[in-house]
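Student: have a look at this fold, sequence not included:
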């Protein structure tokens, strides 16, 4: 059996271990692509391979790459205080010391979500909690925030922080975030099947609600677009990861792609946990694995790549809210 057939056989085996209605696993190994499609719903594989999937928090890797790109162009600096870009008055030492670097590396000291979002999103918590939450509300919430600790002292995952970063990038460039991402990242990479808004019922994957078979509406990230709004086809996401494996092939973005592969933060016991401007990083003796997972109320995703082996893995699935499918763990194992 050839190496390619062995890899395809392995993909099929992993597919069978994932408990989700629809599952797509796409893999690139030194430029050779493979795909496995299945799921308990047993839907048409050709259709599933061409749908647009919500990738949730894995969208943050696009925002990190955009930040690296704008930094390379000299539009802004990683050490710039957030208050500069949002044109806010100074008023609290810890808040005013938060930089763009702190936001993308989750070291700002900000909570996971602004406090008022829980009240806002509670009526739609299992379907679309962010919908209708505006950038004005986001910035007002930040203006009233009083972080208890100095930025950079500890790591705490924050959708709030990355959403604020998106607002800062849009304000500074006088360009809506979706247009900015399209111009600087999606266009140069040729990702025509990637966007921050739904494509339509015939083109988008659909998940199911909490403890029900009813479908959930398309995810609306509201002011949190930079933290979780990207939806894309499996092929586009594989192209995205292949660009990270071979930065020199995408000349406009080469420097930014190299930047987001460099370790930016070390944390935990003996600094075992490392992060770049876009990716979680797990160092191994034979080469690091870079990855990010994400989820929306009805879908989940895993993106990962390993430069030392020339391997990229995209795993996408529809799901029933908060039902563990094993998708992320199985996909990660393909890289190890």
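Tutor: Noted; the coordinates are in hand. Only a predicted model underlies this, so the values are computations on that prediction, with no experimental measurement involved.
Student: going forward, measure contacts between C-alpha atoms and count neighbours the same way
Tutor: Fine.
Student: next, work out how far apart the nearest residue to residue 245 once chain neighbours are set aside and residue 222 are.
Tutor: Ranked by Cα to Cα, 6 or more residues apart in numbering and with sequence neighbours excluded, the top spatial neighbour of residue 245 is residue 307, at 5.4 Å. Here the distance between residue 307 and residue 222 works out to 34 Å (Cα to Cα, to the nearest Å).
Student: same question for residue 146.
Tutor: Distance, residue 146 to residue 222, by Cα to Cα: 23 Å.
Student: more neighbours: the two, which one.
Tutor: More neighbours surround residue 222 than the other of residue 146 and residue 222, with 19 against 15 (other Cα atoms under 10 Å).
Student: tell me the contacts of that one?
Tutor: Residue 222 makes contacts with 130-135, as judged by Cα atoms under 8 Å, 6 or more residues apart in numbering.
Student: list only those of these flagged as buried.
Tutor: Among the contacts of residue 222, the ones that count as buried by 16 or more other Cα atoms under 10 Å are 130-131, 133, 135.
Student: name the element residue 5 belongs to?
Tutor: helix 3-15 (DSSP states H and E).
Student: list the buried residues for that helix?
Tutor: By neighbour count with 16+ other Cα under 10 Å, helix 3-15 contains the buried residues 7-8, 11-12, 14-15.
Student: alright, now check it against this:
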């Protein structure tokens, strides 16, 4: 790996002589002037060649990023947990069809669906029937939502859970499930998860600066908006606790491409396999399977309150990419278009979103209040609500669902009734009734189109 210890690249500093297809030129094309103000560290692997670099969207706010800069990788942690499962299966120490109740040391009964228990494979493939988060999940600090949630609380929530579908049949992305899988491996092996990952994954791959805790670069909830790290109980950390560096993640990517001859070789091959088809989509050891051109690639993204990340592995072409972001970009696909473009230059690269010119003098009071969101099937996510308030002279939005309350975020007025958060790809269009009262709204974020009704 040839990333220098410190790299400073911005829209003003990128070399004009850079090749059109170089990593840094692609970063510049995708990010120069983007409203998010994100800084990224990126890696591109093509066979034996590795290219790496860093880029900041805002030339007036360039942050130093290098090979050993540590980021929260969020839900990419799940792929590490999947590799751990694959290694235990390879050694005959774990059976994917084992009921999770046999692994967990608890006297409380676990939920079943018409007599069918949750198996390891069901948690691994997000087909357990468990919801995204426990119904009783309470957040004391929206900026650090998992802090303080304990294994004891998880076991109690798991015992009280009602499965929404038969295990193995329906795909529902579940952080609940991956916290349960993390704890099940701890109980099954008798070792803390941090020790398991260190001994089974990090050490064999030479990932010396990767762990479930420790310092990172500063994370951001938006342009210039610093935010705290997310903390997890270590034995639940397979859901999203891992913190790593571009250098370490490069070794991990190379291993998934097959450039590893150590003790993990067979487990790495297994970890990229499809296990089941659920809802007509392939599911495996946490990796997602995305169609790029005429082939499927492995991909997974991650997002916390101040970081986003995405990794792509194309075993057929022996290429891989990684983008680590010091700003939450989850609502804009975690720059998935960039990561996919790096492994296949025919994949469309999106344009950066420029800073919008704000409209002033708008009566914001008419928009204050709570709106429930709906899709074609009824209430969105059961109880998803957005609430608008005025802070200073700006309209702020705060979303909540299932007891999880997100931070308040400022919106930019781009017209009398349109407000946006460009770095999240979010647009709100308020709709007035004939009498002038604002009782409805249209909510747009990426491919998501919802309706809102005032409560």
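Tutor: Great, that's in hand. All values derive from a computational prediction rather than experimental measurement.
Student: quick one: TM-score?
Tutor: Superposed pair, TM-score by TM-score structural alignment, normalised by the length of structure 1: 0.87. Supporting alignment: 321 aligned residues with a Cα RMSD of 2.5 Å.
Student: just to revisit the earlier point, which residues are contacting the helix holding residue 5 of structure 1?
Tutor: By Cα under 8 Å, 6+ apart, helix 3-15 of structure 1 touches 23, 25, 34-39, 330-331.
Student: out of those residues, which are inside helices?
Tutor: Secondary structure from DSSP state H places 330-331 of those in helices.
Student: which among the contacts of helix 3-15 of structure 1 gets closest to residue 94 of structure 1?
Tutor: Nearest to residue 94 of structure 1, judged by Cα to Cα, of the contacts of helix 3-15 of structure 1 is residue 331 at 38.6 Å.
Student: tell me the counterpart of that closest one in structure 2.
Tutor: Using TM-score structural alignment as the criterion, residue 331 of structure 1 maps onto residue 339 of structure 2.
Student: pretty sure residue 254 of structure 2 belongs to a strand, no?
Tutor: No. Counting by DSSP: H, G, I helix; E, B strand; the rest coil, one finds residue 254 of structure 2 to be helix, located in no strand.
Student: what does it correspond to in structure 1?
Tutor: In structure 1, residue 254 of structure 2 lines up with residue 242, judged by TM-score structural alignment.
Student: contacting residues for that match?
Tutor: Here residue 242 of structure 1 is in contact with 28, 31, 312 (Cα under 8 Å, 6+ apart).
Student: neighbour-wise, give me the winner out of those.
Tutor: Using other Cα under 10 Å as the neighbour test, the contacts of residue 242 of structure 1 are led by residue 312, with 31 neighbours.
Student: which residue is the nearest non-sequential neighbour of it?
Tutor: Distances taken as Cα to Cα, 6+ apart place residue 305 nearest to residue 312 of structure 1, at 4.1 Å, with adjacent residues excluded.
Student: assign that neighbour to helix, strand or coil.
Tutor: Residue 305 of structure 1 falls in the strand class when you classify it by three-state DSSP.
Student: so how far is residue 307 of structure 2 from the residue in structure 2 that it lines up against?
Tutor: Mapped onto structure 2 by TM-score structural alignment, residue 305 of structure 1 lines up with residue 313. Going from residue 313 of structure 2 to residue 307 of structure 2 by Cα to Cα gives 21 Å.
Student: which one's more surrounded, these two?
Tutor: More crowded of residue 313 of structure 2 and residue 307, by other Cα under 10 Å: residue 307, with 30 against 27.
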